[in-house]
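Visitor: just to be clear, the model below is a prediction. Sequence and coordinates:
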Amino acid sequence: MSEREEQVRVNQSLAWVGTATALMGVGDVATKAVLLAIWITPEEYGVATLALAAIPILDLATELGLPGALVQQGDHTPARLSTVFWLNLLLSLTIVAAIFFVVAPLLASHYQAPIVGWMLQAHCVKLLLQNLYMVPGALMIRELRFREFSLIRFLASVAENVALLVAAPLVGIWCFIAGAIGRTLVTTAGVQYFQPWLPRLLFDWAATREAVLFGLKTSFSRILFFVYTGLDFYIVGHFFGRTALGLYKAAADLALDPARIISTVVVSVAFPAFSRARGRPAVLAEQFLKLSRLSFIVVAGFLVIVVPAAPDLLLLLDAQWVGAAVAVRVLAIAALLRALSAVVPPLLDGVGRPSLTLTYMAVAAVTMPLWFAIAAVLLGDRLGYASVAWAWVIGYPIAFWVLLRFALRHLEIGAGRYAAAMLRLALWTGLAIAAGTVARALVAGVELPVVRALAAAGAAMATFVALLVVAEGITPRSLSAALKPPPRDAEPAIE
């Protein structure tokens, strides 16, 4: 496969994953809006957050990064694949035991909410089921089969949202458990349909040892990521209570979830792309800059709508959620940096340097929780739970710079070149948000919040798109050209 063909494969993968993710995002936002507007109060949402904020960490702990090792490395034997499955299953059983007898009782006791422990224990069903799709799913990703994988993810998202809406009026916040299990069942069925695979009674430690060592480094890095991006919820709950936590979580859903979703897209496509190009520095550098810009543009495109319209969007749910608007606007700053930082770990992992990612994650996992706690103690009396949001703005740029330095040093890209590629996008984002804010001010006298929200969002998005077209040359034609395969060489004439 030529470099041009490989780049087209990456672009097409991004298109499929991005389209599926956008559709999923719309469905997820609509579903969550219905839940919060009708059935879930801020206090109940806070309780659910205490139970579920640790779930990403537990999910990663059950796989130990082994599926990622299958993506990074090729030449897989049936013995190696089966060994990965049995190791994952053993880890899952160990984590389930820890949840039942240690984690769930401790959280329930600390926050004086038994339901927190019960929900964690119920989530163990999902932890066990996901073993059935991890290995075949990794094989699909390795081959960049994102068309099928995106369809699976979309159908799984639909199943989750249907389960949430059906279960919410019946069992309240237990609907989140029903949704997670519904998503896992559909994912398992879809992956097994497109990539049928079942483990054999084989165990080859010698052939799998290298993958385990690689997986340990990458999984610890991702676990540490979810530690420092999830502890803010527990700190808000500890210092400010469940209702404040529900409002903070709603703000994070609006401001930080786009960055989280984009990071999923980027990691899915970037990791195999970087792994394939690991021996070609120029290609790596070009892919890194393109994916960084793409991550920023997509997240910024969502935030230019959310930031100026935040109070009205929350008011459409219910007046009890409007207080989260301040935190939304503060967290949006961190969201842009998190969109950029999402590109670096798959780069370092893909080129065989997961130890650098682990170093960064370890530093961030120590420093960011300290920032959260210090901000809550020093600023909590004046800013309330928004003080923790400000900790993101103060502390995360430092952590991001450490991570970025690792990437630039490996790629031999100057900081000036990187800054030039990103600062223009930041300027267009700021101008678009300003346009949305002005538009909202012009219709401030209108009583209907939906009108104010549409005015702010429409002006901001129109400005953002216009600036991308005029200043960056990003048009439908340019996007279409990036997805077209190169022309085949003409067949030699037969004389």
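Guide: Nice, thanks for sending it over. None of the values given here were measured: they were computed from a predicted structure.
Visitor: use CA for all of it now, contacts and neighbours both
Guide: Fine.
Visitor: tell me the contacts of the residue most central in space within the chain?
Guide: The chain has R260 as the residue nearest its centroid, 2.5 Å off, counting by CA atoms, centre = their mean. Applying CA atoms under 8 Å, 6 or more residues apart in numbering to R260 gives the contacts R338, A339.
Visitor: try the one 3 residues further on
Guide: The contact partners of S263, taken as CA under 8 Å, 6+ apart, are S295, A339, A342, V343.
Visitor: which residues touch the second one?
Guide: When contacts are counted by CA under 8 Å, 6+ apart, A339 is found next to A259, R260, I262, S263, S292, S295, F296, V299.
Visitor: let's bring in a second model and compare:
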Amino acid sequence: MTNSNQLKSQVLHSLKWVALGKVLTQIIRWAMTFWVIRLLLPEDYGVVAMADMFAGFLALFIGGLFAPAIIQTKELSQTMLKQMFGLIIVVYSTMFLVQYNLASVVGNFYQSEHVTSILKVTACLFIVKAIAIIPTSLLARNMAFKHVSIISSVANITAAVTTLVLAYLQFGFWAIIIGEIIAVTLRAVLTLAVQPITFLPEFKFTQVKPHLKFGGLIMLHSIVFYVFLHMDVAIAGRLMSVTEIGVFAIALQFALMPQKKILPLLKEVAFPAFSKIQDQPQRINAYILKAQKMSILLTIPIFWGLASVIDQIIPIILGDKWLEAIYPTMIILFVMPLRFSEELFNPALKSQRKVKHMLHNVSIMSVVMLISIVLAAPYGAVGLAAAWACGFPIAYGVVACRNANLLNIKYRNIAKLFLAPVAAGIIMLIVVFTLKQYTGEIAVLNLLIQIAAGGVAFISALYLFDKKLIVELISIFKRSPKRHD
């Protein structure tokens, strides 16, 4: 088998296992998450969202510092791993102390004692994560995604069940926090069982420093990207009530659910795969265009389809107390295919160490979105959602053009990928919204009818505009790569 075919087979096999784990897990998690949302209040999600702002920001300081260096380094010695382990312990212990000691300051900023309590409790997760970084990175480096998927499924399902039980027992926002602690801890324990650490840490960092420059740039990019993604809640936290923030947080959570489950699947496999061919830019460019084509083909019917029936889904699944989240969710869903497409460039850019380029990209997007969010924040959750709908397409256009120039891909070739799926998506929306005039009552049967009609409309229109896309998509799913466990 040639190296090209072997890599393709390995990638498809990895995607199969990651997809299998994600799909089975998320069917269960989504059902339980919706049930939890019905049990909890907007205020609960508002408090958690504000606490996550600071905890997530701290995590980004170190989240991309070590793993990318381990995965991307061609020659990985035992001494380097020992020194990496020692540095991980030092850095993560420092972050634990920072979060614990600044918890009161953050709580005072948001005028919430609950935020302080959450941050002090979740600070311990830094210690748990530190132990699992090297084993997790080695599994990814070796593309052992069968083990990764099984571990993730067990941890996530256990955490979801725990969260549901605690929410039913009226633990409020603590149900979410305890569930997250269980997920992180169980994932670390199972990862160590599969890929144990058989060496002690060294606290000399001579061999680690050259590799951390790359990780440091990834870390800086992650920090700016986090600010970009969460500046809406950060700004709104001072201008809106906790209830309004909770409504927007649920709108985001609902809209981001497909992306959070599908995109990590692709990026988890894509970065190690691109790293293996990092010195073959032509092959990378071909894979980029293919990945973008498939992502646009899938994300437009998924996200736009959800947007078209979200007025049915939220009352049925979440209940009437979340009706205010309908329009923010609908607005955000329409822009999600662009967000998906933008992030899908990053594994290839990262594999070629183009992190400074990525940093410039996210800085441009942050400036555009900051202006849009500041103007829209006074108008509540709908205003914040509209900020994304207005600002992000502009930011995407600039960044996609920059990426195309860097990768020697014609920008019009990227733009062409949108034509048939967007046209089919518009027809799908017209069919669904027309059907609503005759099946406007909120009911499960009407929801199913609208989903079926939208799906048929999209596939029929896509076949009319570009039937080769459907044939290509079917051929990908028909492939059965050989095992490479």
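Guide: Perfect, thanks for sending it. Source: prediction; values computed, not measured.
Visitor: need the TM-score between these chains.
Guide: The TM-score (TM-score structural alignment, normalised by the length of structure 2) is 0.92; 477 aligned residues with a CA RMSD of 2.2 Å.
Visitor: hang on, the earlier thing: helix/strand/coil for the residue nearest to the centre of structure 1?
Guide: helix (DSSP: H, G, I helix; E, B strand; the rest coil).
Visitor: and what of the one 4 residues further on?
Guide: Under three-state DSSP, T264 of structure 1 falls in the helix class.
Visitor: any idea how far it lies from V96 of structure 1?
Guide: 25 Å (CA to CA, to the nearest Å).
Visitor: what about these two, which has more around it?
Guide: The residue with more neighbours, out of T264 of structure 1 and V96, is V96; 23 against 17, by other CA atoms under 10 Å.
Visitor: distance-wise, check the closest residue to that one other than its chain neighbours relative to A108 of structure 1.
Guide: Excluding its sequence neighbours, the residue lying closest to V96 of structure 1 (CA to CA, 6 or more residues apart in numbering) is C124, at 5.9 Å. Distance, C124 of structure 1 to A108 of structure 1, using CA to CA: 16 Å.
Visitor: same thing with L403 of structure 1?
Guide: 35 Å.
Visitor: which one of those two has more residues nearby?
Guide: L403 (22 against 19).
Visitor: excluding sequence neighbours, find me the nearest residue to that one.
Guide: Using CA to CA, 6+ apart, the closest residue to L403 of structure 1 is Y360 (5.9 Å).
Visitor: how far apart are stretch 286-294 of structure 2 and its match in structure 1?
Guide: Once superposed with structure 1, the aligned residues differ from stretch 286-294 of structure 2 by a mean of 1.7 Å; criterion: mean CA distance after the TM-score superposition for structure 1.
Visitor: cool, stretch 47-60 of structure 2 as well?
Guide: Stretch 47-60 of structure 2 sits 2.4 Å off on average (mean CA distance after the TM-score superposition for structure 1).
Visitor: structure 2: which residue goes with L202 of structure 1?
Guide: Using TM-score structural alignment, the partner of L202 of structure 1 in structure 2 is E202.
Visitor: let me see the contact set for that match.
Guide: When contacts are counted by CA under 8 Å, 6+ apart, E202 of structure 2 touches K82, Q83, M84, F85, G86, L87.
Visitor: coming back round to it: map the residue nearest to the centre of structure 1 onto structure 2.
Guide: Applying TM-score structural alignment, one finds that R260 of structure 1 aligns to K260 in structure 2.
Visitor: immediately after the helix ranked longest in structure 2, which helix or strand?
Guide: Selection of the longest helix in structure 2 by residue count, based on DSSP state H, yields helix 3-39. Next helix or strand after helix 3-39 of structure 2 toward the C-terminus (DSSP states H and E): helix 42-63.
Visitor: who are the packing partners of that next one?
Guide: In terms of contacts (3 or more CA pairs under 8 Å, 6 or more residues apart in numbering; DSSP states H and E), helix 42-63 of structure 2 is packed against helix 78-109, helix 113-122, helix 209-239, helix 242-276.
Visitor: let's see it at 7 Å
Guide: Applying 3 or more CA pairs under 7 Å, 6 or more residues apart in numbering; DSSP states H and E, one finds that helix 42-63 of structure 2 makes contact with helix 113-122, helix 209-239, helix 242-276.
Visitor: Serialize these to TSV and add fields for distance to M369 of structure 2.
Guide: What follows is these, written out as TSV (distance: least, CA to CA, whole Å):
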stretch	distance to M369 of structure 2
helix 113-122	26
helix 209-239	7
helix 242-276	16
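Visitor: can you say which of those helices is nearest to K74 of structure 2?
Guide: Minimum separation from K74 of structure 2 across the helices and strands packed on helix 42-63 of structure 2 (CA to CA) falls at helix 242-276, 8.9 Å.
Visitor: brilliant, that's me finished.
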